[in-house]
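Novice: quick one, structure for this:
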Amino acid sequence: MIRSMTAFASAKGALPPHAWSWELRSVNAKGLDLRIRVPDWIEGLEAALRADLGKRMARGSVTLSLRMSRQDEAAALALNPAAVEAALDAVTEVEARAARRGLPLAPSRAADLLGLRGMFDTAGAEEDTAPLLARLRSELAPLIDAFLDMRQSEGAALAVVLNEQLDRVAALAGQAATLAEARKAAMAETLRANLARVLDNTEGADPDRVAQELALIAVKADVTEELDRLSAHVDAARTLLAEGGAVGRRLDFLMQEFNREANTLCSKSQNAELTAVGLELKAVIDQMREQAQNVE
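Specialist: Predicted coordinates:
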């Protein structure tokens, strides 16, 4: 079963005095791009989560966010002595400089200083974050499971759409083959007319060169090879979808091959109906390519 690169999962947990919420989301990308947003005061957390995620998925722009709060946060607040001293020194210096210049300043208030960033140390009362790290890592596995379940579900829907589009490509290739067969008589008549014109103007020309040019005209109008390759690409795409797993890169490449054959078919058609089929093929292949870009 193929998997989509688009998914979302969330969860909540707690280990008193801490509580937290997880969010794991992803969108399509050419490779695997992991973006980890977690508190930096839990030693080793980001590296551990990055390693755990990297083992479970192959492609996608994946963002993992962890928001933490402390249930006794008010009690856990503690002044950062170094920050307090630095703030007081700065206030003293500013007031002294203002006084020397005769500039009046409003009296400083403690509340103003306490509102400055870094005045409180809220990293938590626990010095050993190892139990918290272990608990968070244990919760990541079921979060990834839920995330991958959604990827799988989205992938199943993608497979249905892609198989329907492959059916359409196969039907259009069959229609093109019928039209190509039907135009053979007209193409033969055109070739005979061209041959007559060439022979009327080839006095003294090299017969081998004339034969080569006529053969080239015939080859340029033959779309059998393109139609055969389209059929082969349809079979290859169905095999990849049935194989499942991380087949997105190979599907991306196959979509380029589909498009190349459709372009060549249009350039060789020399027939309005066959050109119309070729253009419809290009439209279906473009839609299919957009869907394939979401496959992991």
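Novice: from now on I want contacts and neighbour counts done on CA atoms only, so please keep to that.
Specialist: Fine.
Novice: assign the residue lying closest to Ala11 once chain neighbours are set aside to helix, strand or coil.
Specialist: In space, Ala11 comes closest to Trp22 once its chain neighbours are excluded; the distance is 5.1 Å by Cα to Cα, 6 or more residues apart in numbering. What DSSP: H, G, I helix; E, B strand; the rest coil gives for Trp22 is strand.
Novice: quickly note the distance from Trp22 to Arg67.
Specialist: 7 Å (Cα to Cα, to the nearest Å).
Novice: more neighbours: which of the two?
Specialist: With neighbours defined as other Cα atoms under 10 Å, Trp22 and Arg67 compare such that Trp22 has more, 19 against 13.
Novice: so who does that one touch?
Specialist: By Cα atoms under 8 Å, 6 or more residues apart in numbering, Trp22 lies in contact with Ser10, Ala11, Lys12, Leu64, Ser65, Leu66, Arg67.
Novice: now the second one, please; I'll put the structures next to each other:
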Amino acid sequence: MPVYSMTGYASASAGGATNPETGVVGSRASVELRSVNGRFLDLSLRLPEELRGLEPALRELVSGAVKRGKVELRLTTGREGDGGWPRPTPEQLSLLSRLESTVQGWLSKAAPLSVHEVLQWCRTGGSSEQPDEAVLEAARAAVEGLREAREREGARLVAILMERVQRLRELAAQAEPLVPQVVQRQQQRFLERWREALQTAGAGASVSAEAQAERALTEAAAYAIRIDVAEELSRLKAHLDEIERLLEKGGELGKRLDFLIQELHREANTLGSKSAALELTAVSVEMKVAIEQMREQVQNIE
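Specialist: Model (predicted):
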């Protein structure tokens, strides 16, 4: 399944066909859809008052394709975009004259059409196409376009996240051999300090060389336990495996990824707090930078 971003834009138009018999241009509808990230689906519609009755159908259409994000739908019709009055064609006027004669033949008291009424009819009348049909057709096309745009953006986000996952794996691999090296260096320091202490105490000291070495090794072992980050690195790798699995599976995974990013932050922070060497501190900082970059991208995933 594809991964969808919550950011996208699409527009579509429908209607506006000319009736070949009457020369009347049918109703035209244009739909714009914009979406940005959000915790839940927040849908707002901007519709002309005469088309408010289509709001439930439009909401159902959008919510069936979009699960999360702040989405704005803007609908405009041909009436709103007309800059002036139309120029009636002879065919339109001929048809209207016949219709008027038919009505007056049956209703002798019917008033003749005014110029304004004729122009209004030429602008909106004579079309077999219903405005609602044009609106829904344009909305369906716009929704499909929005899904495609969000899918393209989602693919880009997946590529970025996969790159950061690989970077974190590299950093974890760098951190693993650093702990034994730090422990070994600290062990040498303990031995040196014990030797210095014995020399200061003088020849009367009762501590043997064997006891000195054993005490130093005990201190080094306790120190190794305090700075051991094997468990943190193991959990970090497990979280990275899960993130990679989710990205390959696709679907609606934004909330799960957000939770895993929090867990990655936890492990990186613990690694930094246990750091006893400049090298481990640098690795922890690099991890936090990569994780923060992932968090920013995950915020846009549906």
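Novice: TM-score for this pair?
Specialist: In this superposition the chains share a TM-score of 0.70, using TM-score structural alignment, normalised by the length of structure 1; 231 aligned residues with a Cα RMSD of 3.1 Å.
Novice: ok so, going back, which residue in structure 2 lines up with the residue nearest to Ala11 of structure 1?
Specialist: Aligned by TM-score structural alignment, Trp22 of structure 1 pairs with Val31 of structure 2.
Novice: Glu280 of structure 1 now?
Specialist: Aligning on TM-score structural alignment places Glu280 of structure 1 opposite Glu286 in structure 2.
Novice: could you check how many residues crowd around its match?
Specialist: Glu286 of structure 2 has 16 neighbours, counted by other Cα under 10 Å.
Novice: what sits closest to it if chain neighbours are left out?
Specialist: Distances taken as Cα to Cα, 6+ apart place Leu171 nearest to Glu286 of structure 2, at 7.7 Å, with adjacent residues excluded.
Novice: for that neighbour, pull up the helix or strand it's in.
Specialist: According to DSSP states H and E, Leu171 of structure 2 maps onto helix 131-175.
Novice: quick one: distance of the next helix or strand after that helix to the chain centre.
Specialist: Using DSSP H and E, the helix or strand that follows helix 131-175 of structure 2 towards the C-terminus is helix 178-201. From the chain centre to the centre of helix 178-201 of structure 2 is a distance of 52 Å (Cα atoms, centre = their mean, to the nearest Å).
Novice: which helices and strands sit right next to helix 178-201 of structure 2?
Specialist: helix 209-227 (3 or more Cα pairs under 8 Å, 6 or more residues apart in numbering; DSSP states H and E).
Novice: residues of the helix it packs on that come out buried?
Specialist: Neighbour-count burial for helix 209-227 of structure 2 flags Gln212, Ala213, Ala216, Leu217, Ala220, Tyr223, Ala224, Ile227 (criterion: 16 or more other Cα atoms under 10 Å).
Novice: show me what contacts the fourth one?
Specialist: In other words, Leu217 of structure 2. Counting by Cα under 8 Å, 6+ apart, Leu217 of structure 2 has contacts Gln187, Phe190.
Novice: thinking again about what came up before, ok, the match of Glu280 of structure 1 to Gln262 of structure 2 distance?
Specialist: Note on Glu286 of structure 2: its distance to Gln262 of structure 2, by Cα to Cα, is 16 Å.
Novice: related to what we said a few turns ago, which strand or helix spans the match of Glu280 of structure 1?
Specialist: Glu286 of structure 2 belongs to helix 278-298 when assigned by DSSP H and E.
Novice: and the contacts of that helix?
Specialist: Applying Cα under 8 Å, 6+ apart, the contact partners of helix 278-298 of structure 2 are 157, 160-161, 164, 167-168, 171-172, 174-175, 178, 254, 257-258, 261, 264-265, 268-269, 271-272, 275.
Novice: can you check stretch 44-61 of structure 1 too?
Specialist: For stretch 44-61 of structure 1, contacts defined as Cα under 8 Å, 6+ apart pick out 5-6, 26-38, 40, 133, 137, 140, 144, 246, 296.
Novice: inside strands: which ones of the residues you listed?
Specialist: Mapping these onto strands (DSSP state E) picks out Ser26, Val27, Leu32, Asp33, Leu34, Arg35, Ile36, Arg37.
Novice: how many neighbours does His116 of structure 2 have?
Specialist: Residues lying near His116 of structure 2 (other Cα under 10 Å) number 10.
Novice: how about the one 5 residues further on?
Specialist: Other residues within reach of Trp121 of structure 2 by the criterion other Cα under 10 Å amount to 17.
Novice: residues contacting it?
Specialist: Contacts of Trp121 of structure 2 by Cα under 8 Å, 6+ apart: none found.
Novice: okay, and it sits in which element?
Specialist: helix 115-124.
Novice: aligned to Ala47 of structure 1, what sits in structure 2?
Specialist: Checking TM-score structural alignment: Ala47 of structure 1 goes with Pro56.
Novice: now the helix or strand harbouring its match against strand 41-46, angle please.
Specialist: Counting by DSSP H and E, the element that carries Pro56 of structure 2 is helix 55-63. If you take axes from the mean of the first three to the mean of the last three Cα atoms, to 10 degrees, helix 55-63 of structure 2 sits at 140 degrees to strand 41-46.
Novice: after superposing, tell me the mean distance of helix 55-63 of structure 2 to structure 1.
Specialist: Its matched residues in structure 1 lie on average 1.0 Å from helix 55-63 of structure 2 after superposition (mean Cα distance after the TM-score superposition for structure 1).
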